[in-house]
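1. Okay, here's the prediction I keep looking at, along with the sequence it came from:
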Amino acid sequence: MDNSIGVGLIGTGYMGKCHALAWTGVKAVFGDRPRPRLVHLAEVDAGLAARRAEEFGFERSTVDWRVLVTDPDVEVVSITTPNAFHAEMAVAALEAGKHVWCEKPMAVTLADAERMTAAARASGKTAVLGYNYIQNPMIRQIGAILAEGTIGTVNHVRLEMDEDFMADPEAPFFWKNELAAGYGAIDDFGVHPLSLLQVLFGLPSRVFANLSKPYPDRPNREGGRRSVENWDVSSILFELGPEISGLMALSRTAWGRKGRIALQIFGSKGSIAYDQERLNELQLYVTSDKPSEQGFRTILSGPRHPPYDRFVPAAGHTLGFNDLKIIECHELLRAIAGEPARVIDFESGLQIEQAVHAMGQSHREQRWVEID
């Protein structure tokens, strides 16, 4: 019986293409769901919309995203637009009776995130956010190591996320430099480390944050210079309850760093180290080894780390960013079917946004802020 789900895609940039590849590949990789039907695509320019629809394999295109979300053939809407548009589009899609797959961050303001969550509750539809790094088999394996008590009682967690796409002080001002896009490094990509914390430990109970601007202004494409409105570097102390201290450091101006999420977890019987730039391996140190042989060992991802086996039959051949997006798409389909799924839904996403805004408040007030 063909009960394939009809897909609508709003936005066809980098993440839009990632979503299109995921919708296209999920059947071939997992094989346990009907092949999604790529129904409708929306872009701001008619020529670009038509071209992307043909490239991505969508049946039709539009310049009006509202037409897409009310299309009766569309059952789930992928939202991959700039941050400021997420709330309006997600709420409209949910009110139209569609499931939603919205890229992170959830929204620019906490009020918008709350509105999105309320719309998801009222609709009864599945609404999830694009936190694909939690799908990495190595992150799942870290969770298994922690659950087994291999490194004992965890006492400290350290997270860094660094990229260099804003490292050049003469790079032009663009929308991610606007206050309308959010606080900057925290909600642009700091939400990714928070998503890892959420699935491994839960979110911080309180935070102390300092935000900074390495470059106060940038060249404006129209001429002159424009003041940078948000913060490219963030340093946050946090606590995971009374037992675990933590540190998160974020930078969008870190020359040489391309997509780094460095995670270190320290316990009473060992440590775990992981770097997203080497997403197919983790480092494990355990005190149970002979003293003469103690040291970090490298564990390479392979078929023993599901769902790696769905992609490659041999260890060490590596998965990539788009593969994680296919896994996320499969988890979304499981959630829509009412099955257990590893997703960050709007309820959990709201908790991440609450942590982000607590960090912003902490910076403004220069004090520890409790998170409800």
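-> Great, that's in hand. Residues are numbered from 1 along each chain as shown.

2. rest of the way, CA atoms for contacts and neighbours
-> OK.

3. Roughly how far does K17 sit from F58?
-> The spacing between K17 and F58, counted by C-alpha to C-alpha, to the nearest Å, is 12 Å.

4. Contacts only, for the residue most central in space within the chain.
-> For the chain, Y131 is the residue whose C-alpha lies nearest the centre (C-alpha atoms, centre = their mean; 2.8 Å). By C-alpha atoms under 8 Å, 6 or more residues apart in numbering, Y131 lies in contact with E103, K104, H192, S195, E328, V343, I344.

5. got another, please set it beside the one above:
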Amino acid sequence: MNSKKRGVFLSYLRVGLIGYKFMGKAHTQAYKNTNFYFNPKEPFQLRAICGRNEENVKFAAHTYGWESYETDWEAVIERDDIDIIDIGTPSDTHKDIAISAANAGKHVLTEKPMALNVRDAKKMLKSVTDAGVQHMVSFTYRRVPAIRLAKRIIAEGRIGKVYHVRANYLQDWLADPQAPFAWRLDKNVAGSGAHGDLNAHIIDLTRYLVSEFDEVVGMSETFIKKRSIEAGSTNEEKTNDSASRDVTVDDATLFLARLDNGALGSFEATRYATGRKNNEYIEINGSLGSIVFNFERMNELQFLSKEDEPHLQGYRNILVTEPEYHEYMDAWWPPGHLIGYEHAFTHQASDLAQAITQQQPIYPNFEDGLRCQQVLEAVDNSIKSRTWEKVEKTNYLNL
């Protein structure tokens, strides 16, 4: 089945990717893997990749296998041979690129956090809704097969009424005081530090698996206030030729939450957890059982059921690799043959292709991005007020 756009039936989904570094590489591989492993009705075509540094983006285009490159994102959006705009740039650029893409009739996929603030997220949601295009936020952990199994277990009532969610996302790449300044430490570019970068993921997982957020109270800290500028940094990273830059984001943010379903939650994000490289952990306790997931063991899910006989009760470790029973796994390898970080991006791309060609809703979309942003901002407000803050529930349609 082909999708119809501007009166022309297409045989490919033609992608323009803005950004070519870490996420650019991950998204590129996802489009290629989707074509190879998932056999979409309309394969992805890598039309143009975009970046400001011509030498680097030209090299990326050649290395990754893109047909062409651009140095101006507006030029990518203006092209008639592109259907999807994929945004893998720093957070301060998401709003303008997404709105321009929607106005041009392009489908939009953006990295998280979706925006710098709730105000911008609402504008982005309005633009894609008014344009009638598909829109998606790259919360890829939703597409880890073990998380899909956790969703199924909870939906089937196997852990009963949920009482607790405890989640953390721990990294250590800034624990060294000598680590240099990077764009992720500039509030004007990144919006926030560990909070928007890491808490955004566990907020989204909680919304996906359990419930919306009702109210929050938080605290944060910036442990090292200045970072040295690394030799060879770009002009954008330098300020008045000084040898260091102020760190204007949080290094760690922790918060408590009450969820709409009555459950209590605790959340922690830090880039100073020495020894933790990418430790994303979520534990959900209910009246009939519990589940535990840690991304550093992403092919496994722990599940405890109180309905087991007392002498057999305990956490069982489920290896989530069975093609017949575990979502997405039929595209990959025989049972017990593990998948990795990049595969969740492929699952995301495959779902996006299906949504576009079959004109189906896709999640997480820009409304999910807005809901996450509202939680992030409520925590920020709580840190300023030093008290509990309600999470805003309105979107642009309710204003």
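-> Perfect, I can see it now. Computed from a prediction, not measured in an experiment: that's the story for all the values here.

6. Over in the second structure, see which of the contacts of Y131 of the first structure survive.
-> With both residues aligned by TM-score structural alignment, their matches' C-alpha atoms under 8 Å, the contacts of the contacts of Y131 of the first structure that the second structure also has are E103, K104, H192, S195, I344.

7. count of residues packed around the equivalent of the first one over in the second structure?
-> In this case it means E103 of the first structure. Aligning on TM-score structural alignment places E103 of the first structure opposite E111 in the second structure. Other residues near E111 of the second structure come to 20 when the count uses other C-alpha atoms under 10 Å.

8. got the contact list for E111 of the second structure?
-> Residues in contact with E111 of the second structure (C-alpha under 8 Å, 6+ apart) are I87, G88, T89, V137, S138, F139.

9. Which ones among the residues you listed lie within helices?
-> Counting by DSSP state H, no part of the contacts of E111 of the second structure is found in helices.

10. Reformat those residues as a markdown table; add distance to N33 of the second structure.
-> Putting the contacts of E111 of the second structure into a markdown table (distance: C-alpha to C-alpha, whole Å) gives the following:
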| residue | distance to N33 of the second structure |
| --- | --- |
| I87 | 19 |
| G88 | 18 |
| T89 | 22 |
| V137 | 19 |
| S138 | 17 |
| F139 | 18 |
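
11. Looking at these, state which has the most neighbours.
-> Most crowded among these, counting by other C-alpha under 10 Å, is I87 at 30 neighbours.

12. any idea which helix or strand carries the aligned residue in the second structure for L21 of the first structure?
-> Matched by TM-score structural alignment, L21 of the first structure corresponds to Q29 in the second structure. Assigned by DSSP states H and E, Q29 of the second structure belongs to helix 22-33.

13. K151 of the second structure too?
-> Using DSSP H and E, K151 of the second structure falls in helix 145-155.

14. And that helix, what's buried?
-> Neighbour counts over helix 145-155 of the second structure (16 or more other C-alpha atoms under 10 Å) mark P145, A146, I147, R148, L149, A150, K151, I153, I154 as buried.

15. element containing L256 of the second structure, please.
-> strand 252-259.

16. The first structure: matching residues for that strand?
-> Under TM-score structural alignment, the match for strand 252-259 of the second structure is residues 233-240.

17. what does that stretch contact?
-> Applying C-alpha under 8 Å, 6+ apart, the set of residues contacting stretch 233-240 of the first structure from outside is 184-186, 201-214, 245-253, 359.

18. Mind jotting down where the helices sit in the stretch 201-350 of the first structure?
-> 321-336, 346-365 (DSSP state H, counting those that start in this stretch).

19. how about those helices in JSON lines, adding mean neighbour count and distance to I5 of the first structure?
-> Shown next, in JSON lines, are the helices of the stretch 201-350 of the first structure (neighbours: other C-alpha atoms under 10 Å; distance: least, C-alpha to C-alpha, whole Å):
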{"stretch": "helix 321-336", "mean neighbour count": "22", "distance to I5 of the first structure": "9"}
{"stretch": "helix 346-365", "mean neighbour count": "22", "distance to I5 of the first structure": "21"}
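
20. looking at the ones you listed, which is closest to A90 of the first structure?
-> helix 346-365 (10.4 Å; C-alpha to C-alpha).

21. helix or strand right after that closest one?
-> Sequence-wise, the next helix or strand downstream of helix 346-365 of the first structure (DSSP H and E) is strand 369-370.

22. That next one vs the second structure - mean distance after superposition?
-> Superposing on the second structure places strand 369-370 of the first structure at an average distance of 0.7 Å from its equivalents, by mean C-alpha distance after the TM-score superposition for the first structure.

23. can you pull the contacts of the aligned residue in the second structure for D345 of the first structure?
-> Alignment note (TM-score structural alignment): D345 of the first structure maps to N365 of the second structure. Under the criterion of C-alpha under 8 Å, 6+ apart, the neighbours of N365 of the second structure are H135, M136, V137.

24. Since that was my last question, I'll sign off now.
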